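Trainee: Pasting the sequence and the predicted model now:
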Amino acid sequence: MGQQVRVEPDTDGVRIIACTGEFEYGALGPLKAAGEAAAADPSVSRIVLDVRRVTFADSSMLAQILLMLRAGRLVLAGPLPPQLDRRLSLTGVRDMFTVVDGVAAVRAR
């Protein structure tokens, strides 16, 4: 199926990175670039990773999400796909993330 990473224009310091499709080692370049750019931008107060349309995420995507979490401003917009939710839970990191129901919920915060 492939994957797509779309960065939406910032609104009130919120940068939304929307992910669609399958994310595995070798296909993380666009996600990594978007996450690094958001973390390096001082005008971005919140990074929202919209994962609602992720159909597969391997351990390398999990590692990338954890790197983005280190910026201290990451919110996951869900609902989390079952496979990703299971991977986060099995690795014991699920509770480290703020997860909200959809992008609109983040903007309302």
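Mentor: Structure's in. What do you need?
Trainee: C-alpha only now, for contacts and for neighbours.
Mentor: OK.
Trainee: Give me the buried positions along the helix or strand harbouring residue 99.
Mentor: Taking DSSP states H and E as the definition, one finds residue 99 inside strand 98-101. By neighbour count, with 16 or more other CA atoms under 10 Å as the criterion, the buried positions of strand 98-101 are 99, 100.
Trainee: could you say what helices and strands that strand packs with?
Mentor: strand 74-78 (3 or more CA pairs under 8 Å, 6 or more residues apart in numbering; DSSP states H and E).
Trainee: residues in contact with the next helix or strand after the strand holding residue 99?
Mentor: Sequence-wise, the next helix or strand downstream of strand 98-101 (DSSP H and E) is helix 103-107. Judged by CA atoms under 8 Å, 6 or more residues apart in numbering, the contacts made with helix 103-107 from elsewhere in the structure are 14, 16, 48, 50, 75, 77, 78, 100.
Trainee: Okay, one more to line up with it:
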Amino acid sequence: MERRNLYNAGASPCRPHPAPQAEAVYLPGTGHVAMVRLSGESDAASIHVFREVLAATAEDRLIVDLTGVTFADSSLLHALLDAHRGLILAGPLPRQLHHLLEATGTTTRFTTAPDLDTACETLPRVG
């Protein structure tokens, strides 16, 4: 697995909650599929972290691991909808994010998997 930590917002005395982190991992044998792992709090002040990682991954299909997200608001939902290019959301999704998708009626806009292994199994294998 090729791993690139594309952005770590780092801690800040002005930002008391956990700094968001995002990284892209390229999965071998999947034909250029990337997994983007997001953790920490994702809100309007920090969504640029996730958007920068998505912009740096040009793959047509992405697995997005959101299990480490501790808070998410509509800015994360908007980023997911904007980036919808064969996204598979790997769970289990944090309860608050699951409720956000249900409340906005966007649950069916994404392919979801109960865990990362299942998300990887849904991809066609190459090579």
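Mentor: Yep, that arrived. Nothing here was measured: the structure is a model prediction, and the numbers come from that model.
Trainee: Next, the TM-score between them, please.
Mentor: The TM-score (TM-score structural alignment, normalised by the length of the first structure) is 0.86; 103 aligned residues with a CA RMSD of 1.3 Å.
Trainee: rewinding a little: the strand holding residue 99 of the first structure aligns to what range in the second structure?
Mentor: Strand 98-101 of the first structure corresponds to residues 111-114 of the second structure when matched by TM-score structural alignment.
Trainee: Provide the secondary structure category for the spatially most central residue of the first structure.
Mentor: Within the first structure, the residue whose C-alpha comes closest to the C-alpha centroid is residue 49; the distance, by CA atoms, centre = their mean, is 2.8 Å. Each residue gets one of three states, and residue 49 of the first structure gets strand by DSSP: H, G, I helix; E, B strand; the rest coil.
Trainee: Surely it and residue 14 touch.
Mentor: No - in this structure residue 49 of the first structure lies outside contact range of residue 14 using CA atoms under 8 Å: 10.6 Å.
Trainee: one step back: figure out how far the match of strand 98-101 of the first structure is from the centre of its chain.
Mentor: Centroid separation between stretch 111-114 of the second structure and its chain, computed with CA atoms, centre = their mean, to the nearest Å, is 12 Å.
Trainee: Contacts for that stretch, please.
Mentor: 87, 88, 89, 90, 91, 92, 93, 119.
Trainee: what does the fourth one align to in the first structure?
Mentor: Following TM-score structural alignment, the counterpart assigned to residue 90 of the second structure within the first structure is residue 77.
Trainee: How many residues are close by that match?
Mentor: For residue 77 of the first structure, the tally of surrounding residues (other CA atoms under 10 Å) stands at 23.
Trainee: circling back to that earlier point, what sits against the counterpart of the residue nearest to the centre of the first structure in the second structure?
Mentor: The equivalent of residue 49 of the first structure in the second structure is residue 64 (alignment by TM-score structural alignment). Residues counted as contacts of residue 64 of the second structure (CA under 8 Å, 6+ apart) are 35, 36, 37, 38, 87, 88, 89, 90.
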